[in-house]
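Student: any chance you could fold what I've pasted below:
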Amino acid sequence: VDHLVPTTLKEEVLRQAASLRAMGAELRGQIAGLADPAAEHSIGALLMTLAGAVASWRSRNGHGQSVNIKPGLVSQAKRRGGEGRLGVVEFETPAKGRPNPKKNCVCDSTIRSINFAMGSESVAHTDFSLPGPFPVEWTRTYCSSLDAYDRDVVGARWITPFTTRFDCVDDGLVFHDADGRSHEFTLPKVKLAHYNAIENLTLIRVSNDTLVLCRG
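Tutor: Got it, this is the predicted structure:
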């Protein structure tokens, strides 16, 4: 078989193989370095930041709920309703944003994409899809209430997963998500986090100018 393969080709294959072996040793060291909590922006440092945020939250919310239990007696909780009477609701708190239809699997808009809570229109449009090992689907979402994107590069009030952003508003932050909905956050201190229980989002401030948003 040796005489069927040109010498130059064999030399090139051997050279590439040697290069890959050398690269493997270097990559092994770099991957191991990701576990070092002292290395900036490493996975180990991120885990330490998360652990610190959890410990800080538990220290602030570690107290339990106090109850009074009388010795020798059975405590009962009672609630007496209005015996079938209907009350009049004079005031309802207005909605501040569109709900997440995927969370409770409920219909939140009309068949023409008009949201019940806000009266805003939302439309998704896919411009193109690129197949491959890492497929790319370029889908834009239009939201009529997304005035923060009036001058966006993909069109007024259109947003994509590649154009989401944080805006500084007063002393807090507003995150504009890819579905056109916006979520308010308080600006946490460095190495602390803020959790949005409704959207199941955790915002971590890694440094003065670096934020990490975790979903789930």
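Student: from here on, just use CA atoms for contacts and neighbour counts.
Tutor: Fine.
Student: what's the neighbour count on Leu46?
Tutor: 20 (other CA atoms under 10 Å).
Student: any idea what it is structurally, helix, strand or coil?
Tutor: Following DSSP: H, G, I helix; E, B strand; the rest coil, the label given to Leu46 is helix.
Student: could you measure from Lys103 over to Ile159?
Tutor: Lys103 sits at a distance of 21 Å from Ile159 (criterion: CA to CA, to the nearest Å).
Student: for the comparison step, fold the sequence that follows:
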Amino acid sequence: MTADDANHSTLLPAQAMAGRDDPVDRILATAYELFSRRGIRDVGTNELISRSGVAKATFYRHFPSKDALVLAFLALRDQVWTVDLIVSEARRRGSTPEERLLAIFDVFGDWFHRDDFEACTFINVLLEMGPDHPLGKASIGYLSRIRGHIEALAEEAGLNRTEEFARSWHILMKGSIISATEGDFLASKRAQQMAGWLIEHHRN
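Tutor: From the prediction side, this is the model:
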């Protein structure tokens, strides 16, 4: 997958859903684009309504509160980013479970070089809203789901202490995202090297 392909994958909702007649699709496409790039608090309900081209009554009929829309956005982000982009593409690139694990950082490398690289939505929302807020708790849940995907790959690879492995691997993922946000575009390669050492550690 090229960097252009990665860009298309993460922007698919905004591109494919915005032109549909269904108002829910248009609202979600607008929310996906705005929340991904600007965060939650910076985007107001009036802007969401205006940009999605729906009536206020229609908006509130489907999403009684802004938080309800954010929860729907997080679920969509989990499918588009975690499942369709990261997990599915890593599985496609690798021919063995270990190669698939390491391929996660190759996918990250493409993502980090996108002009509109937006970092991790779940981390962003968690930091913005806090761990005790319902949206923060939802983000923690989606981060846990990422670890679940990693643990499944670790089990397929026959590694030991797979839950511990998944938590350590997730630290590498999150750390590389933060480093890329700081401007280190080799962050994925650095993390991938450490990931190889982690795999060796969990073979014993």
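Student: care to give me the TM-score?
Tutor: With the length set by TM-score structural alignment, normalised by the length of structure 2, the two chains reach a TM-score of 0.21; 81 aligned residues with a CA RMSD of 6.1 Å.
Student: just to revisit the earlier point, ok, Lys103 and Ile159 of structure 1, which is more surrounded?
Tutor: Neighbour totals were compared for Lys103 of structure 1 and Ile159, and Ile159 leads with 27 against 10 (other CA under 10 Å).
Student: now the helices for structure 2?
Tutor: 3-12, 23-38, 45-52, 56-62, 66-77, 88-93, 97-112, 121-129, 134-156, 162-182, 187-201 (DSSP state H).
Student: tabulate those (CSV), appending mean neighbour count.
Tutor: CSV is the format used below for the helices of structure 2 (neighbours: other CA atoms under 10 Å):
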stretch, mean neighbour count
helix 3-12, 17
helix 23-38, 21
helix 45-52, 16
helix 56-62, 14
helix 66-77, 18
helix 88-93, 18
helix 97-112, 22
helix 121-129, 19
helix 134-156, 18
helix 162-182, 18
helix 187-201, 16
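Student: max-length helix in structure 1?
Tutor: Assigned via DSSP H, structure 1 shows its longest helix as helix 7-33.
Student: what helix or strand does Ser129 of structure 1 sit in?
Tutor: Using DSSP states H and E, Ser129 of structure 1 sits in strand 122-130.
Student: list the buried residues in that strand.
Tutor: 122, 124 (16 or more other CA atoms under 10 Å).
Student: now for Tyr142 of structure 1, how many residues are close by?
Tutor: Close neighbours of Tyr142 of structure 1, defined as other CA under 10 Å, add up to 21.
Student: from Val123 of structure 1, how far off is it?
Tutor: Separation of Tyr142 of structure 1 from Val123 of structure 1 (CA to CA): 5 Å.
Student: ditto for Ala193 of structure 1
Tutor: Counting by CA to CA, the separation of Ala193 of structure 1 from Val123 of structure 1 is 32 Å.
Student: repeat for Arg58 of structure 1
Tutor: The gap separating Arg58 of structure 1 from Val123 of structure 1 is 41 Å, by CA to CA.
Student: look up how far Ser207 of structure 1 lies from Leu50 of structure 1.
Tutor: Separation of Leu50 of structure 1 from Ser207 of structure 1 (CA to CA): 13 Å.
Student: what does Cys143 of structure 1 give?
Tutor: Cys143 of structure 1 is 32 Å from Ser207 of structure 1, by CA to CA.
Student: Pro101 of structure 1 too?
Tutor: 33 Å.
Student: for Leu20 of structure 1, same thing?
Tutor: Distance of Leu20 of structure 1 to Ser207 of structure 1, computed by CA to CA: 36 Å.
Student: just His176 of structure 1 next, same as before
Tutor: Using CA to CA, we find His176 of structure 1 at a distance of 21 Å from Ser207 of structure 1.
Student: neighbour count: those two, which is higher?
Tutor: Per other CA under 10 Å, whichever of His176 of structure 1 and Ser207 has more neighbours is His176, with 21 against 13.
Student: could you point out the helix or strand that follows the strand holding Ser129 of structure 1?
Tutor: Using DSSP H and E, the helix or strand that follows strand 122-130 of structure 1 in sequence is strand 136-143.
Student: residues of that following strand that come out buried?
Tutor: So for strand 136-143 of structure 1, counting by 16+ other CA under 10 Å, buried means 139-143.
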